[in-house]
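A.B. asks: Turn this into a structure:
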Amino acid sequence: MRVRRSDPLSTGREVDRLMAFSDGVVAVAITLMVLPLINIEGPVGGAPLYTVVTKNLGQLVIFLFTFYVVAVMWRVHSRIFSQIRGYDNPLFWLNTTWLAAIVLLPWFSSLYGDTFAKSGSFTDFSTSATPDIALFYWVLMASVSALGTLMGRHLSRNPRLLLPESEAAYLSGAARYRGWIIAGYFLFIGVMSLFSPIIASYLPIGIFVLSVFLKPKQTPAEVQSRAVTDSNGETP
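C.D. replies: The predicted structure is shown next:
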């Protein structure tokens, strides 16, 4: 009988090093997002500060939106990797690709913010604006969400990668497709940026609505597991 060989697992310190590397990459990427704001000139000739803020409102909004979305995605990523005892080649490459997409976000968020700056308003695009930049930005955001979802699905299908006390989360309803729905919504915003940039500039608000509507609900088993974790003095 022919035995199918499984991918070798990297465990122990290798898992810790992968988590530390991932956290470091995300920390650097999320810090780089603020660099375009440093180049913004301050008030000139005694002008009030709000004139600078309103003039660069697009860049500020894109920075804050990207910063908080990446922070939420990192939190999900951290929760996933805190439950693994090892990783195989598919999980390693999914994580590496996820990090590559994260690293590209500072550049694309800067370009996207410049697109708003060219029009002089956050809601009024000029003819010189480039909707293709917006499309690539939202495609990249969708990629980050989709790759995170793929990592979660890979772990649920390969329980040998999880710690003995950890179990794959079983969700019901629309929450089962939360990652795919959010990724699809990102793509929808990107496509709308090509045809109706003004409408697309308001669509990111829907991300927060979806996040609340699709928030996973804890099962009784998960609540009990969380209680055990808390009793051990660990922070959830």
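A.B. asks: CA atoms for contacts and neighbours, from now on please.
C.D. replies: OK.
A.B. asks: for stretch 62-74, the distance to its chain's centre please.
C.D. replies: 7 Å (CA atoms, centre = their mean, to the nearest Å).
A.B. asks: any chance you could map the strands in this protein?
C.D. replies: 10-11, 86-87 (DSSP state E).
A.B. asks: Of these, which stretch is the most buried?
C.D. replies: Per residue and on average, the most neighbours among the strands of the chain fall to strand 86-87, with a mean of 22 (mean count of other CA atoms under 10 Å).
A.B. asks: what's that one in contact with?
C.D. replies: Strand 86-87 is touched from outside by Leu9, Ser10, Thr11, Gly12, Glu14, Val15, Leu161, Leu162, with contacts defined as CA atoms under 8 Å, 6 or more residues apart in numbering.
A.B. asks: Would you mind giving these as CSV with distance to Trp98 added?
C.D. replies: Below are these laid out as CSV (distance: CA to CA, whole Å):
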residue, distance to Trp98
Leu9, 20
Ser10, 19
Thr11, 20
Gly12, 22
Glu14, 18
Val15, 17
Leu161, 19
Leu162, 20
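A.B. asks: Would you do the same for the sequence below? I want to compare the two.
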Amino acid sequence: MTTPTCHKPGDSTGKARAAAAERLTTFVDAVIAIALTLLALDLPIPHGDTTGAMLSSISAHGKEYIAFALSFVVIAAHWRAHHEIFPQVRSLSSRLVSLTLAWLFMQVLMPFATRVITADGAFPLRFSLYAMVQVLASASFALIIREIRRGHLYRTDAPPPGVRPESDAQRLPGSGVRDVGSGLVPDRRHRRVPVLARRARHTRHRPPRRGSRTVSHS
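C.D. replies: Modelled structure (predicted):
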């Protein structure tokens, strides 16, 4: 006779939140792949009947190839940072989803900014547009990390790099750790207590020096 398995409501809710975070991560991977594909589609194809003509064509399109390599490295760095953080996220908030979509918008806008910076015209304005996209992408990702910390959306058993759960300070009373914000900071005052205690014991048990007079009090 089999016993029916009882599932707690909290377990199903936690699994649903974890599944939502996993779906968002999969969506991010797909959008990043599309952005890299759009970046490669704009690469000019070199032409030439001879080797010299082919090399001359490659040299003529050198700025397009350099801009492609730079944008590829930037998008890959953003994806890698996201890949290191989001596997430790246990649940989502509406603000976190909105910030992630804003960050993805900047990633998709990167191929367009790359085409603009390699086009003809006023270079300062074109460079300003490219730099603005980079700044907004970095700022949106910083807000994503801030939202994860603020909402405690990370897993307590394996928090993301640089994030410590606040409950650690409660589990370690008297360990010389102070809770500042969402992290744990060692308390320097705690380190001085054992040192002072050792000095006191050493002074108390120190034998009298030779030649020293013992003064008796009546």
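A.B. asks: Glu84 of structure 2 reaches Pro160, doesn't it?
C.D. replies: Yes - under the criterion of CA atoms under 8 Å, Glu84 of structure 2 makes contact with Pro160 at 7.5 Å.
A.B. asks: what about the two, which has more around it?
C.D. replies: Taking neighbours as other CA atoms under 10 Å, Glu84 of structure 2 and Pro160 compare with Pro160 leading, 20 against 11.
A.B. asks: Next, work out how far apart that one and Thr50 of structure 2 are.
C.D. replies: Distance from Pro160 of structure 2 to Thr50 of structure 2, counting by CA to CA, to the nearest Å: 54 Å.
A.B. asks: Kindly report the same for Ala137 of structure 2.
C.D. replies: Remark: distance between Ala137 of structure 2 and Thr50 of structure 2 (CA to CA) = 42 Å.
A.B. asks: Which of the two has more residues huddled nearby?
C.D. replies: Ranked by neighbour count (other CA under 10 Å), Ala137 of structure 2 and Thr50 place Ala137 first, with 21 against 9.
A.B. asks: residues contacting the aligned partner of the more buried one in structure 1?
C.D. replies: Per TM-score structural alignment, the equivalent position to Ala137 of structure 2 in structure 1 is Val144. By CA under 8 Å, 6+ apart, the residues touching Val144 of structure 1 are Trp98, Ala101, Ile102.
A.B. asks: Tell me the one of those nearest Tyr137 of structure 1?
C.D. replies: Ala101 (10.4 Å; CA to CA).
A.B. asks: what's the neighbour count on Thr118 of structure 2?
C.D. replies: 19.
A.B. asks: what sits against it?
C.D. replies: Thr118 of structure 2 sits in contact with Lys63, Glu64, Ala67, where contact means CA under 8 Å, 6+ apart.
A.B. asks: For the last one, which non-adjacent residue is spatially closest?
C.D. replies: In space, not counting the residues next to it along the chain, Ala67 of structure 2 is nearest to Thr114; the distance is 6.3 Å by CA to CA, 6 or more residues apart in numbering.
A.B. asks: correct me, but the one you found touches Ser71?
C.D. replies: Yes - using CA under 8 Å, Thr114 of structure 2 is in contact with Ser71, at 7.0 Å.
A.B. asks: That'll do, ta.
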